[in-house]
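In: Output the structure for:
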Amino acid sequence: MPVFSANLGFLWTDKSLPEAILAAHAAGFVAVECHWPYETPPEDVAAALKETGLPMLGLNTVRGDVAGGENGLSALPGRENEARAAIDQALEYATAVGATSVHVMAGNASGAVAHSTFVGSLVYACAQAAKNDITILIEPLNRNDAPDYFLRTTDQAVAIMDEVKASNLKLMFDCYHVGRNEGDVVTRFKALQPVIGHVQFASVPTRGAPDQGELNYAFVFRKIDAAGWVKPLGAEYKPGGSTEATLGWMSSLV
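Out: Coordinates of the predicted model:
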């Protein structure tokens, strides 16, 4: 039977991060993950994790100038020093709270120079992360939500991983992004399972709770479970209101 992680970048955003961790535990999640926790002192997060016994699965590197439209730094030519600083920041925070992975965000870029820049950033990130047994994740984002994002497809991600050749570089397989970009989510999952480090989900196409939309998550969860995946699946959806009001899927889809 699948088990679930609450992504606190979208769930319980009306609460502080420590309070959201407590809420996730009360709701029956077995783990948590987040986006950009840096405004919360890591010792406060660590205390909430200790109180609940929940592991923190991962967090993201910062996006850069969000107001200016940036969505990551690691593939941006000329921004290598900032990208490495963001990687260092994420790894330091992850170590402080016991997180096991860091999602390195590529940013909005294209072309061969962006590719080589991203590869260089990932080589650096993987070497630094290995010191504390942290996994580096990369995640293709769909063209509808992030039309200018450098990393767009799972095939592109696999090619980059083959080039970097680091055992601690894995794919973030987000069923929502794969569903919108490529479709055939279960087949893609099975083909990519050896290189997947984490799985996330949300409804397609609205990115709401998984018990709505065109993707049958009762089927998807069953097939992922049958494939032998035992790690928590990350609920990274936008509740559009009270998180508690959307949690019926935790019993209806498993």
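
In: For the rest of this, base every contact and every neighbour count on C-alpha atoms.
Out: Fine.

In: ranges for the strands of this structure?
Out: In the chain, the strands defined using DSSP state E lie at 4-7, 31-33, 58-60, 101-103, 135-138, 169-174, 196-201, 233-235.

In: Dump those to a markdown table, plus mean neighbour count.
Out: Formatted as a markdown table, the strands of the chain follow (neighbours: other CA atoms under 10 Å):
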| stretch | mean neighbour count |
| --- | --- |
| strand 4-7 | 26 |
| strand 31-33 | 26 |
| strand 58-60 | 26 |
| strand 101-103 | 25 |
| strand 135-138 | 26 |
| strand 169-174 | 24 |
| strand 196-201 | 21 |
| strand 233-235 | 25 |
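
In: Here is a second sequence; please produce its structure as well for comparison:
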Amino acid sequence: MIQFSANLGFLWSDLTLPAAVHAAHRAGFAAVECHWPYNVQAQELRTALQATGLSMLGLNTLRGKKGESGLTALPGRQQEARAAIDQAIQYAVQIDCKSVHVMAGISAGDAAEQTYFANLDYACYIAKPYGITILIEPLNNYDAPGYFLTTADQAAKIIRAIAHDNLKMMFDCYHLQITQGNITRALQKHLPLIGHIQIAAIPDRGPPDHGELNYQHLYQTLTDLGWDRPLGAEYLPNGPTEASLRWLHKASVDEI
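Out: Sure, this is the predicted structure:
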């Protein structure tokens, strides 16, 4: 049976993060994940996670200034990028979160690539003693125009070049269906390099029960491939989160 993680960057975004953890638990999610938890005291969030028994699967490094979408591939911003990496890893350690998504940013060219590689090498080195996986995520150019990382093949090339065993791909089906399609074969090709998978409907980024991607087929594909970790539900509920959860209730009773 496929399990799911509630992305609290989008789900229950009207609640405080600790309250959203409790809401996700009541709804039947197996885990949670978030975007930027830094305005919440880590101990307060840790208390909510311990009370519910849910794990926090991942969090993001800071986006930087408005429109930057990350700092890691921005030439000349290494000090800020590494401070953001340090902050994310320190926070993750405090809440026993085992993955950090290091956001690349809006950038391109050889200098951006060299900067990105150097900062990812740093992130992996700092994270490794804590058992933390560093994630990189291809984003589509409709939602994130000019983002440095856009395809699964590009992410795989970077992961192999940097060659740290705690560097993995965040495979977001929404972004990659828009960018490249062929999701089934991309999963088959890259599964050993994937650290986390996220889902949402395409093209509206709503609940994963409609749109152009057949998630029932995808769940069966992942089961056949041996994937046994929760999938991140990172979708826009377009109203109260509870009203958007019919897909979750159906998945919980269906044999996948």
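
In: Can you calculate the TM-score here?
Out: Laid over one another, the chains give 0.98 as their TM-score (TM-score structural alignment, normalised by the length of structure 1), with 252 aligned residues with a CA RMSD of 0.7 Å.

In: Including distance to Thr117 of structure 1, could the strands of structure 1 go into JSON lines?
Out: What follows is the strands of structure 1, written out as JSON lines (distance: least, CA to CA, whole Å):
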{"stretch": "strand 4-7", "distance to Thr117 of structure 1": "29"}
{"stretch": "strand 31-33", "distance to Thr117 of structure 1": "27"}
{"stretch": "strand 58-60", "distance to Thr117 of structure 1": "18"}
{"stretch": "strand 101-103", "distance to Thr117 of structure 1": "16"}
{"stretch": "strand 135-138", "distance to Thr117 of structure 1": "14"}
{"stretch": "strand 169-174", "distance to Thr117 of structure 1": "16"}
{"stretch": "strand 196-201", "distance to Thr117 of structure 1": "22"}
{"stretch": "strand 233-235", "distance to Thr117 of structure 1": "29"}
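
In: Which of the ones you listed sits closest to Ala75 of structure 1?
Out: Among the strands of structure 1, the nearest to Ala75 of structure 1 by CA to CA is strand 135-138 (11.6 Å).

In: The closest one against structure 2, how far on average?
Out: Strand 135-138 of structure 1, aligned to structure 2 and superposed, deviates on average by 0.1 Å (mean CA distance after the TM-score superposition for structure 1).

In: Residue range in structure 2 corresponding to that strand, please.
Out: Mapping strand 135-138 of structure 1 onto structure 2 (TM-score structural alignment) gives residues 133-136.

In: which residues sit against that stretch?
Out: The contact list for stretch 133-136 of structure 2, computed with CA atoms under 8 Å, 6 or more residues apart in numbering, reads 98-104, 123-124, 127, 155, 166-170, 195-196.

In: wait, Ile132 of structure 2 sits on Leu167?
Out: No. If you go by CA atoms under 8 Å, Ile132 of structure 2 and Leu167 don't touch, sitting 9.2 Å apart.

In: Please enumerate the helices of structure 1.
Out: Remark: helices assigned in structure 1 by DSSP state H are 17-27, 42-52, 80-97, 112-130, 154-164, 175-181, 185-192, 217-226, 249-252.

In: So which of the ones you listed is the most surrounded?
Out: Counting by mean count of other CA atoms under 10 Å, helix 175-181 has the highest mean neighbour count of the helices of structure 1, with a mean of 23.

In: so where is that helix in structure 2?
Out: Counting by TM-score structural alignment, helix 175-181 of structure 1 lines up with residues 173-179 of structure 2.

In: still on that earlier bit, tabulate the helices of structure 1 (CSV), appending distance to Ala202 of structure 1.
Out: Shown next, in CSV, are those (distance: least, CA to CA, whole Å):
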stretch, distance to Ala202 of structure 1
helix 17-27, 17
helix 42-52, 24
helix 80-97, 24
helix 112-130, 27
helix 154-164, 17
helix 175-181, 5
helix 185-192, 12
helix 217-226, 9
helix 249-252, 11
